[in-house]
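Colleague: just need the structure, nothing else, for what follows:
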Amino acid sequence: MSKSIIFVLGFVLSGIFISAQTLDKQAPQGFDVEKKEIPHGKIDTINYESKTVGTQRKALVYTPPVFKKGNKYPVLYLLHGIGGDEKEWFKNGTPQIILDNLYAQGKLTPMIVVLPNGRAMKDDRATGNIMAKDKVKAFATFEKDLLNDLIPFIEKKYPVKKDRENRAIAGLSMGGGQTLNFGLGNIDKFAWVGGFSSAPNTKEPQKLLPNPAKAKELKLLWISCGDQDGLMPFSKRTSDYLTENKIPHIFYIEPGGHDFKVWKNDLFLFSQLLFKPIDQEEISNLLKSE
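Modeller: Next up is the predicted model:
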């Protein structure tokens, strides 16, 4: 083996080691506080034509502080919960602040983040009975809207990389269930998948992954939940199934319940792992350590 190859391998492996060892298990104080002295990304509202729903739909798009139209970027699709819409993360999870702060520390691979409305129906507002059958069904319908309408729109309007290795999906609660359903059901479309406190809409493991070995193609499979969250069984049964089938993944049990304190921490950790070489086992062991 040539010295140059050895050097490159050493560099890559050291990067994996450093990323695992420097990842905080819990976001530090002030991680979600806006700092005026650092560069800031931009949040835009976009309207896209949804053939799936038969109407124009809205989404928010975050472009990073380092954004330049001449460059191409990977994309994270970040999904909300059953009581929210495309603004839920923005209002309650402040992803733009969390990510700006991480960029200022040099901890993120530059990426575009899309915050869609995961309730794919003509009246997609979170009003009235949010548990109504048609509204719950609309969260499943969003899979077609995402794949056939939103992703093509983003890839036409923004300078993004269009291969699966540069496409991630993550979400909280109902959006966490969507993430596991859509991400594991479309491994040819997504290489990075993160379910935060996934809700009962998550398919049973055998239906989620009838061919478990397929999940080995993922760059990252992240499952997390608060230790006081009543929805823990849905995350645990998925992780147990993956473990039984020897599928690499991270199962992070963190302090907290079913709320944005947990989900903001998830975004803080998950975003740092995206679109870079990582060792899931190394990171999993780190997160489990005392």
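Colleague: from here on, just use CA atoms for contacts and neighbour counts.
Modeller: Noted.
Colleague: in the stretch 51-200 of the chain, what residue spans correspond to helices?
Modeller: Remark: helices assigned in the stretch 51-200 of the chain by DSSP state H, counting those that start in this stretch are 88, 95-104, 133-145, 151-157, 174-185.
Colleague: also this sequence, please, to line up against the first:
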Amino acid sequence: MTNRDRTGIPAAYISAPASGKQGTVKEVVYPVNNYINSSRQLVTDRNIDAGEAGRDTVSGDAIMKSCNVYLPAGYDDNDPDTHYNVLYLLHGVGGDQYEWLRGGIEGGNSILCNMLDNLIASGDIDPIIVVMSNGRSSHDWTDCSFNTQGTNMLGFYYFDYELRYDLIPFIESTFKTYAKIQETSPIAVEFNRTHRAIAGLSMGGMQALNLILGGYRCDSASIAGRESSWSNGLVTTVPARGMTDLFANVGAFSNAPTSSDGTILGTSITLSGHKLRLLYMTCGDADDISINCYEQSIEGLKDIAGDYLDKFYQVTIKDGVHDFDVWYSGAYHFIRLIYGNGGGRDTNCAASGRRTACY
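Modeller: Just a heads-up that it's a prediction; the model follows:
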């Protein structure tokens, strides 16, 4: 990590705390019934219309995927009284379920885990569970190559079905979470969504916007028979319906170029009927990959979302580029804002080199 002054993360929070205050990371395996197969069809165990999905839907066998789960110090499966908020962190186009853990190491430990451990140990936030999944919902989900014609790439744009029907139910039936997706009364839905949060970096930031708020899915330009407006081999297809019924807090850090624009995202938030408590977006002003799409995804969003969006943080980091300086900063401040205790809600917006607007 460099440039900590401008990212606003205290240097002490980058270092590992005492061993008794360190959480653990478990890799767990879970079945996925909703994914893209080798024929570019959506395999599903749900009644999903082909028109909604933008492709044929078929039945098929489940695949097994793995994700990493951070559990805070003191987590005890046998404690019947303690439950936890959950944060889902999404990786970038070349990453996987390890990217957030391997993006930076300090003292032999993951910087992400050090930050979480210190935030919890200091009382800035209550203990939380953090889920780091592989965002490719495809039969070839372990393929990290950048291939716009590949089903592994297409899988990024169908992760919402896996998240809703496979991953969240698995997490909430396996770990001690406040949220319980099987509880569907209006009161339970509102309670549950405030105890879940989701954020992503780069491609994962696009997923947080397009799939959670509600933007467009994409596919290969050559397969769709259209020219890519981004010159990256991808074109839009059909809109995703969004998942604000499950998440009240969303973060997007250096969102990828295929992110939908603010007009589309704001409209989806309004039509969802669910108020978003907090949206946190950040990008480095020297990030030649994401700064333009970051600005396009912001433009008009708040005006159109209106009362359906409570707090909207827009944070531009001076001289920031497409790297973990920006992404760890985003995670640190996002977590403190959504789950902070008292002073934990002060995100040090005056830190050198950070231009913040909150609406």
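Colleague: what's the TM-score once they're superposed?
Modeller: Overlay of the two chains. TM-score (TM-score structural alignment, normalised by the length of the first structure): 0.82; 265 aligned residues with a Cα RMSD of 2.6 Å.
Colleague: quick one, which of the helices of the stretch 51-200 of the first structure is packed in tightest?
Modeller: Each of the helices of the stretch 51-200 of the first structure was scored by mean neighbour count; the highest is helix 174-185, a mean of 26, by mean count of other Cα atoms under 10 Å.
Colleague: sorry, back to before: columns distance to S14 of the first structure on top of the helices of the stretch 51-200 of the first structure, output as CSV?
Modeller: Shown next, in CSV, are these (distance: least, Cα to Cα, whole Å):
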stretch, distance to S14 of the first structure
helix 88, 38
helix 95-104, 21
helix 133-145, 38
helix 151-157, 33
helix 174-185, 29
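Colleague: closest to W192 of the first structure out of those helices?
Modeller: helix 174-185 (7.9 Å; Cα to Cα).
Colleague: can you tell me how far W100 of the second structure is from N147 of the second structure?
Modeller: Distance, W100 of the second structure to N147 of the second structure, by Cα to Cα, to the nearest Å: 22 Å.
Colleague: who has more neighbours, those two?
Modeller: Neighbour count, other Cα atoms under 10 Å: between W100 of the second structure and N147, W100 has more, with 25 against 15.
Colleague: corresponding residue for that one in the first structure?
Modeller: Aligned by TM-score structural alignment, W100 of the second structure pairs with W89 of the first structure.
Colleague: what sits against that match?
Modeller: 80, 95, 115 (Cα atoms under 8 Å, 6 or more residues apart in numbering).
Colleague: for stretch 70-81 of the first structure, the distance to its chain's centre please.
Modeller: 9 Å (Cα atoms, centre = their mean, to the nearest Å).
Colleague: what residues does L276 of the second structure make contact with?
Modeller: Per Cα under 8 Å, 6+ apart, neighbours of L276 of the second structure: 244, 247-249, 269, 308-310.
Colleague: list the members of these that persist in the first structure.
Modeller: Retained contacts for these in the first structure, judged by both residues aligned by TM-score structural alignment, their matches' Cα atoms under 8 Å, are 244, 247-249.
Colleague: in strands, which of the contacts of L276 of the second structure appear?
Modeller: Per DSSP state E, strands hold the following members of those: 249, 309-310.
Colleague: save the contacts of W89 of the first structure as a markdown table, and put in distance to Q228 of the first structure too.
Modeller: What follows is those, written out as a markdown table (distance: Cα to Cα, whole Å):
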| residue | distance to Q228 of the first structure |
| --- | --- |
| H80 | 20 |
| P95 | 23 |
| L115 | 27 |
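Colleague: which one of those residues sits closest to K72 of the first structure?
Modeller: Looking at the contacts of W89 of the first structure and their distance to K72 of the first structure, the nearest is L115, at 18.8 Å (Cα to Cα).
Colleague: return the residue of the second structure aligned against the closest one.
Modeller: Under the alignment (TM-score structural alignment), L115 of the first structure pairs with M132 in the second structure.
Colleague: distance of Y13 of the second structure from G205 of the second structure?
Modeller: Distance from Y13 of the second structure to G205 of the second structure, by Cα to Cα: 24 Å.
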